[in-house]
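Engineer: build me a model from this:
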Amino acid sequence: MRIALLSDIHGNLPALEAVVADIARRGGVERIVNLGDSLSGPLLPLETARYLIDKGWLSLAGNHERQVLEVHAGRAGGASDTYAHGCLGEPELDWLRLQRPALRLDDEVLLCHGTPRSDCEYFLDSHDPAAGWALGLATADEVDARCAGEAAAVIACGHTHVARALRSRAGQLLVNPGSVGLQAWQSELPAPHGIETGSPDARYAIIERSADGCWHAELIAVPYDFAPMAALARRNSRPEWERALLTGYIR
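Structural biologist: Alright, predicted model coming up:
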């Protein structure tokens, strides 16, 4: 069994198309799943939604799907969610409403956006304000706590945009495919921090169960023509997105 994991597309349709072409080139992938945060941002939320709806892949609700719907319900939102909401029509909003933050593919694979218990909790990474601005690898104790007793052989997550493949103490494969569409970001909560990959490449992963029943992960970086998306971010008054899309750095 070979499954492609996509996450954190953030309305970057050209990056998504490059990833899909790379999956087709490699062959043998039986299923593509999307772990959420698909549309939010100053790029192409409507076009990306329509592309994903047409593909019919299983798509999860990330924290930004929830936040876009909160904007629709009249709650104040951030710039990225507000922009995405303003581009979407009722068919796309209805599609968002059907999504769930976590789903089980079978007894072996659990899909979530953040962790099994929250759509906005970091799973494989942590931020220690005393250690600086960047996210760092979560400790084994943190990872085990965030598994929340989940016994699936594979847990796939997104949210941080950091591509990682770890093993829990119980031997579970824990995979974050990284971000398809945004390779650097920053947050002010609960303390200022961010992530920089140092590359504008689109990221995804393939997980595979071999004949002996063991699961393996391949983390993949795909080059694409990022300049038009960076220019679009600039036109939409988001210089931090422009820099992230051009370079994989935010500062």
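
Engineer: all contacts plus neighbour counts: C-alpha atoms, from now on.
Structural biologist: OK.

Engineer: residue ranges of the strands in the stretch 51-200 of the chain, please?
Structural biologist: With DSSP state E, counting those that start in this stretch as the criterion, the stretch 51-200 of the chain has strands at 58-59, 102-104, 109-112, 125-126, 136-137, 154-156, 163-167, 173-177, 184-187, 193-196.

Engineer: now those strands in TSV, with distance to Leu5 and mean neighbour count?
Structural biologist: Supplementary listing: the strands of the stretch 51-200 of the chain in TSV, determined by distance: least, Cα to Cα, whole Å; neighbours: other Cα atoms under 10 Å:
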stretch	distance to Leu5	mean neighbour count
strand 58-59	10	22
strand 102-104	13	18
strand 109-112	9	23
strand 125-126	18	18
strand 136-137	20	15
strand 154-156	8	24
strand 163-167	11	18
strand 173-177	6	28
strand 184-187	19	19
strand 193-196	20	20
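
Engineer: Leu6 versus Leu166, what's the distance?
Structural biologist: The gap separating Leu166 from Leu6 is 17 Å, by Cα to Cα, to the nearest Å.

Engineer: hmm, back to that, mind putting the strands of the stretch 51-200 of the chain in JSON lines, distance to Ala145 included?
Structural biologist: JSON lines is the format used below for the strands of the stretch 51-200 of the chain (distance: least, Cα to Cα, whole Å):
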{"stretch": "strand 58-59", "distance to Ala145": "25"}
{"stretch": "strand 102-104", "distance to Ala145": "17"}
{"stretch": "strand 109-112", "distance to Ala145": "15"}
{"stretch": "strand 125-126", "distance to Ala145": "13"}
{"stretch": "strand 136-137", "distance to Ala145": "14"}
{"stretch": "strand 154-156", "distance to Ala145": "14"}
{"stretch": "strand 163-167", "distance to Ala145": "13"}
{"stretch": "strand 173-177", "distance to Ala145": "13"}
{"stretch": "strand 184-187", "distance to Ala145": "23"}
{"stretch": "strand 193-196", "distance to Ala145": "22"}
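
Engineer: one more, so I can put them side by side:
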Amino acid sequence: MRLGVLSDIHANLPALEAALEALRREGVDEVLVLGDLVGYGPHPKQVLGRLIKEGLPALAGAWDLRVAYPLPGDLPEGVGKATLAWTRSQLSERELGYLRSLRLSYRKGLGQGRLVASHGTPGRPEEHPDLLGPFSALLPLLERYGARIALLGGRHLPLARRVGAGLLADPGSAGLSLSGEPGADAMVLDTESLEVRFLKVPYDLGPLLFDLRAWGLPPVLEKVYRTGRFPQQG
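Structural biologist: Below is the predicted model of the structure:
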């Protein structure tokens, strides 16, 4: 099976549309979305509407849970905190209910093993394993879930790593890429050969930046969309 994988859309509708179109051109059999559908960007309602219309399987990310539930503890001051209440205010009870309905993990049996997907560590969407860490720390991730493939979104950086006979991968961020290059990240995975191909999909920034300014959202986001990095990064 050729699987298209997206993650971290972060309420960026033009990026989502461009990434979906690119995956269609690739002829993938299915598309899986690894969470953080909302937060930061100006299109939370539109992004959820598109995913619901497409009927794509999506998982809950940490941002989806923050928006859907009044979780204890405040976010530190910054871009995230500045967009949280606004994002929640844009969504209807039906859309908030959709976020609450999202599962924390996805499992699928394959011919040669199991695929497990989540935002961050399964069951803990705010915990992001270091996919560049030692082999001895990564192999238990596969063994714990009896998985040949583990797809773990949330770090906003595309990365795939073979661990023994298995694979761990993060598709990067469709809507808020931090790879140092603007555009939407998407991943195509052959679940039999474990061949991975990362796509960097350009999209029109004009409508995104117009809506960002129109809603008075933090202007630093404009720099992130243009450069693929937060300004404080080197």
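
Engineer: of all the strands of the stretch 51-200 of structure 1, which lies closest to Leu88 of structure 1?
Structural biologist: For Leu88 of structure 1, the closest of these is strand 58-59, at 16.9 Å, according to Cα to Cα.

Engineer: mean deviation of the closest one from structure 2?
Structural biologist: Here the mean offset of strand 58-59 of structure 1 against structure 2 after fitting is 0.6 Å, by mean Cα distance after the TM-score superposition for structure 1.

Engineer: what's the neighbour count on Arg238 of structure 1?
Structural biologist: The local packing of Arg238 of structure 1 (other Cα atoms under 10 Å) involves 18 other residues.

Engineer: how about Arg114 of structure 2: what's its closest non-neighbour residue?
Structural biologist: Nearest-residue entry for Arg114 of structure 2: Ala147, 4.6 Å, with adjacent residues in sequence omitted and distances by Cα to Cα, 6 or more residues apart in numbering.

Engineer: need the counterpart of that neighbour in structure 1.
Structural biologist: In the superposition onto structure 1, Ala147 of structure 2 corresponds to Ala152 when matched by TM-score structural alignment.

Engineer: so who does its match touch?
Structural biologist: For Ala152 of structure 1, the contact set (Cα atoms under 8 Å, 6 or more residues apart in numbering) comprises Asp107, Glu108, Val109, Leu110, Gln172.

Engineer: next, count neighbours for the aligned partner of Ala84 of structure 1 in structure 2.
Structural biologist: Under the alignment by TM-score structural alignment, Ala84 of structure 1 pairs with Thr87 in structure 2. The tally of other residues near Thr87 of structure 2 (other Cα under 10 Å) stands at 20.

Engineer: Thr87 of structure 2 contacts Val67, correct?
Structural biologist: Yes. Under the criterion of Cα atoms under 8 Å, Thr87 of structure 2 lies in contact with Val67, with a separation of 7.1 Å.

Engineer: shared neighbours of those two, anything?
Structural biologist: Contact criterion Cα under 8 Å, 6+ apart; residues shared by Thr87 of structure 2 and Val67: Val38, Gly39.

Engineer: hang on, the earlier thing: any idea how far the residue nearest to Arg114 of structure 2 lies from Leu167 of structure 2?
Structural biologist: For Ala147 of structure 2, the distance to Leu167 of structure 2 - Cα to Cα - is 9 Å.

Engineer: now for these two: what residues contact both?
Structural biologist: Between them, Ala147 of structure 2 and Leu167 have no joint contacts when contacts are counted by Cα under 8 Å, 6+ apart.

Engineer: and the match of Ala84 of structure 1, what is it in contact with?
Structural biologist: Thr87 of structure 2 makes contacts with Val38, Gly39, Tyr40, Pro42, Pro44, Val67, as judged by Cα under 8 Å, 6+ apart.

Engineer: so which strand or helix has the fourth one?
Structural biologist: According to DSSP states H and E, Pro42 of structure 2 maps onto no helix or strand at all.

Engineer: quick one: residues contacting it.
Structural biologist: Ala11, Asn12, Thr87, Leu208, Asp211, Leu212, Trp215, Leu217.

Engineer: how far away is Trp57 of structure 1 from Ala49 of structure 1?
Structural biologist: Separation of Trp57 of structure 1 from Ala49 of structure 1 (Cα to Cα) stands at 12 Å.

Engineer: show me which of the two is the more surrounded one.
Structural biologist: The residue with the greater number of neighbours, taking Trp57 of structure 1 and Ala49 and applying other Cα under 10 Å, is Ala49; the counts read 21 against 12.

Engineer: in structure 2, which spans are helices?
Structural biologist: 13-26, 44-54, 62-68, 79-90, 93-101, 135-144, 205-214, 220-227 (DSSP state H).

Engineer: list the buried residues in the fourth one.
Structural biologist: Same thing as helix 79-90 of structure 2. Val79, Ala82, Thr83, Leu84, Trp86, Thr87, Arg88 (16 or more other Cα atoms under 10 Å).

Engineer: need those residues in a markdown table with distance to Gly153 of structure 2, can you?
Structural biologist: Supplementary listing: the buried residues of helix 79-90 of structure 2 in a markdown table, determined by distance: Cα to Cα, whole Å:
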| residue | distance to Gly153 of structure 2 |
| --- | --- |
| Val79 | 20 |
| Ala82 | 23 |
| Thr83 | 21 |
| Leu84 | 20 |
| Trp86 | 24 |
| Thr87 | 21 |
| Arg88 | 22 |
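
Engineer: closest to Gly180 of structure 2 among the residues you listed?
Structural biologist: Using Cα to Cα as the measure, the one of these that approaches Gly180 of structure 2 most closely is Val79, at 18.6 Å.

Engineer: roughly how far does that closest one sit from Arg24 of structure 2?
Structural biologist: For Val79 of structure 2, the distance to Arg24 of structure 2 equals 33 Å [Cα to Cα].
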